[in-house]
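Undergrad: Predicted coordinates and the sequence they were generated for:
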Amino acid sequence: MQMDVMRIGTRGSALALAQAHETRSRLMAAHDLPEEAFEVVVISTSGDRIQDRPLSEAGGKGLFTKEIEEAMLDGRIDIAVHSSKDMPTMLPDGLELSAFLAREDVRDAFIGREAAKLTDLPDNAVVGSSSLRRQALIRRSRPDIDVVMFRGNVQTRLRKLHEGQVAGTLLANAGLKRLGLAEVVTELLPAEAFPPAPGQGAICIESRIGDAPVKAMLQPINHHATERALACERAFLATLDGSCRTPIAGLATIEDDRLQFHGMILTPDGREVYEIATQGRISEAGDLGRAAGARIREKAGARFFDGWS
């Protein structure tokens, strides 16, 4: 069954629109449909409007999805396109993550104004980041650096950097590539030492549970390996009750039918770190993530989460 017009909900930033347009292009190719068969609907979210304080103080990462999900539940849109790392582990009743596009580069990119590499910045340099994970990892590698809150979309952060507000900043390389801005990167940070946020680099598509026409449209563009990797990472995050208040990193990689996972939790100052590595069959992705979360929680102890979450 085919729909007349599929309405694609998205935030209005340049990156969000690029991701919505990529999803539309894949659907057009999969179903041999013209662009007119899709309508991109821009929805302003609380996360976009709140710029004066950290998201952890304003309500968490769900601020980037709340209004879009409301539009889907009341029928104004048919699907929503998100950055997977922005998605809470608990979704509203009636909604599900129904497809994932093939994952882009998972690494964080450093864009330096005073030095090309993070480790080469002068003593006590100022680096901007809105991510508690990135802030903690920066402090872990360079305790002398002054890390400041750095809100705004990609273009806003780059403008602040070039205005001299900070000596450097970190952004997801996947987003920079999707915006055609890969040339601004001065250093790509290795995922082994600087692990990404769960879901980083992956576009996910949210829809209503039981919407058969939408499910049929999305099935051909779903990337199975990305879906399984994200099942592991999101299960790890959910087991830790991960939120914007907790520095958590996690990356699942897949080769053939095997999945390898590396997880990390840190205190915000980067001084206390717990890591875990595990592997298993791709069919066990969710169980592997949950087990890794339970083990790292046991290693860190309740005090760790009571103090920082």
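TA: Thanks, I have it.

Undergrad: Only C-alpha atoms from now on, for both contacts and neighbour counts.
TA: OK.

Undergrad: Can you measure across stretch 199-209, start residue to end residue?
TA: End-to-end distance of stretch 199-209 (Cα to Cα, to the nearest Å): 21 Å.

Undergrad: Ok, stretch 40-55 next?
TA: 26 Å.

Undergrad: For it, which outside residues touch it?
TA: With Cα atoms under 8 Å, 6 or more residues apart in numbering as the test, stretch 40-55 has contacts from 7-12, 20-21, 58, 61, 63-68, 77, 130, 149, 151-152, 244.

Undergrad: What are the boundaries of the helices in the protein?
TA: 14-31, 46-49, 55-58, 66-73, 132-141, 154-162, 173-178, 212-218, 224-239, 285-300, 302-308 (DSSP state H).

Undergrad: Against which helices or strands is the fourth one packed?
TA: The one in question is helix 66-73. Applying 3 or more Cα pairs under 8 Å, 6 or more residues apart in numbering; DSSP states H and E, one finds that helix 66-73 contacts strand 6-10, strand 79-83, strand 203-208.

Undergrad: now that helix and strand 203-208, what's the angle there?
TA: Helix 66-73 and strand 203-208 meet at an angle of 50 degrees, taking axes from the mean of the first three to the mean of the last three Cα atoms, to 10 degrees as the criterion.

Undergrad: ok, structure two:
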Amino acid sequence: MVSSFLRIASRRSQLAMVQTHWVRDQLAQAHPSLEITIETMATQGDKILDVALAKIGDKGLFTKELEAQMLVNRADIAVHSLKDLPTNLPDGLVLGCVTEREDPADALVINKKYQDRLLDTLPNGSIVGTSSLRRLAQLRHHFPHLVFKDIRGNVITRLEKLDSGEFDCLILAAAGLQRLGLGSRIHEIIDSSISLHAVGQGALGIECRDGDLDILKQIKVLEHAPTNYRCLAERAFLRELEGGCQVPIGVNTRIKGNQLILTGMVASLDGKRLIRDEVYGDLINPEDIGIKLANILKEQGAEDILKEIYKDS
């Protein structure tokens, strides 16, 4: 018999709560008799705000505390921004469900003094805020005349720093802004020819205990098959490269008929070396596509770039 209780673990940030409440409401609609509770907590990534993400290390930076709650049976599922979830999960836990993806693109958010500018028309020396090495490397590659400055904190805090004049623009995930009702702040969607997005960006991943069939059955109602195929390919690509959330690895996936097309890139931190390629394959074998592309990029020098980054970090 399927359990009538479900306990969700979530980060406390505003965006995490919006996402978790959406999952709760969707599950409640699908299972009217299900009693759902939410337990919130701060993760390591939430607590350390004065150090760049890449310098903290990224092994479960935003997920470890939530996973611990499931492993000691204090929670049944955890809701994550899928881009934050490492590709190798702790023993006993699985990625049980991937929800329909919002727009995975990166977005330009601008200080009002540059409302008439786009990313490619910003003046020399404009200060761009981002905490992502992936965005940093790609934008340095295309726009070496801009100045990049690390920024931490939740979305609202970052926008306040932008509006106060500390930054001329920010690069943020379009999906996060839209989920927070801040879509009007998006000044420009950055084309994938400039910035490939993070693995899993725009999708939610629901993690649960391996073998907990009742819970798996309950959450599968939120599974979106096309998004799942795309994210499986992306995560296999990242896993094969042995990359983490805080390395300059970007992707883009699309589905055409029964084919999945995966574009991927690896870049040096200074943006001077950027390796990018594309493969396609049968939709029903998405992980094979990700592994194939990773090996192609390795042959083109991606492994050397990543080794250099890990050596210096």
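TA: The structure has been received and is ready for your questions. A quick note: this is a predicted structure, and the numbers were derived from the prediction, not measured.

Undergrad: picking up where we left off before, for Leu91 of the first structure, find the nearest of the helices of the first structure.
TA: Nearest to Leu91 of the first structure, of all the helices of the first structure, is helix 66-73, at 9.0 Å by Cα to Cα.

Undergrad: Which part of the second structure matches the closest one?
TA: Using TM-score structural alignment, helix 66-73 of the first structure corresponds to residues 64-71 of the second structure.

Undergrad: Following superposition onto the first structure, what is the mean distance for that stretch?
TA: Taking mean Cα distance after the TM-score superposition for the first structure, the mean distance separating stretch 64-71 of the second structure from the aligned residues in the first structure is 0.5 Å.

Undergrad: Buried residues, that stretch. List them.
TA: Lys64, Glu65, Leu66, Glu67, Gln69, Met70, Leu71 (16 or more other Cα atoms under 10 Å).

Undergrad: got the contact list for the first one?
TA: For Lys64 of the second structure, the residues meeting the contact criterion (Cα under 8 Å, 6+ apart) are Thr43.

Undergrad: out of the contacts of stretch 40-55 of the first structure, which are buried?
TA: So, by 16+ other Cα under 10 Å, the buried ones in these are 7-12, 20-21, 61, 63-68, 77, 130, 151-152, 244.

Undergrad: any idea how far the nearest residue to Ile255 of the second structure once chain neighbours are set aside is from Gly281 of the second structure?
TA: With Cα to Cα, 6 or more residues apart in numbering as the criterion, Ile255 of the second structure has its nearest non-adjacent residue at 6.2 Å, and that residue is Ile261. Using Cα to Cα, Ile261 of the second structure is found at 7 Å from Gly281 of the second structure.

Undergrad: Based on its surroundings, how many neighbours for Cys256 of the first structure?
TA: You called it Cys, but residue 256 of the first structure is Asp. Residues contacting Asp256 of the first structure under the criterion other Cα atoms under 10 Å number 8.

Undergrad: cool, and His162 of the first structure?
TA: 14.

Undergrad: quick one, what contacts the nearest residue to Leu15 of the second structure once chain neighbours are set aside?
TA: In space, Leu15 of the second structure comes closest to Leu180 once its chain neighbours are excluded; the distance is 6.4 Å by Cα to Cα, 6+ apart. Neighbour list for Leu180 of the second structure: Gln14, Leu15, Val18 [criterion: Cα under 8 Å, 6+ apart].

Undergrad: For the residues you listed, which ones persist in the first structure?
TA: Counting by both residues aligned by TM-score structural alignment, their matches' Cα atoms under 8 Å, the contacts of Leu180 of the second structure that remain in contact in the first structure are Gln14, Leu15, Val18.

Undergrad: quick one: the last one from Ala175 of the second structure, how far?
TA: To tie it back to what came earlier, the one meant is Val18 of the second structure. For Val18 of the second structure, the distance to Ala175 of the second structure - Cα to Cα - is 12 Å.

Undergrad: ok, these two, which is more surrounded?
TA: More crowded of Val18 of the second structure and Ala175, by other Cα under 10 Å: Ala175, with 21 against 15.

Undergrad: So the more buried one sits against Asp103, correct?
TA: Yes - counting by Cα atoms under 8 Å, Ala175 of the second structure does reach Asp103; the two are 5.5 Å apart.

Undergrad: residues shared between the contacts of those two?
TA: Gly202.

Undergrad: Next, the contact list for the residue lying farthest from the centre of the first structure, please.
TA: Farthest-out residue of the first structure from its mean C-alpha position, per Cα atoms, centre = their mean: Met1, at 32.0 Å. If you count contacts by Cα under 8 Å, 6+ apart, Met1 of the first structure has them with Pro213, Ala216.

Undergrad: And it, how far from Val185 of the first structure?
TA: Following Cα to Cα, the distance that separates Met1 of the first structure from Val185 of the first structure is 44 Å.

Undergrad: and if you look at Ala302 of the first structure?
TA: Separation of Ala302 of the first structure from Val185 of the first structure (Cα to Cα) stands at 38 Å.

Undergrad: Thanks a lot, see you next time.
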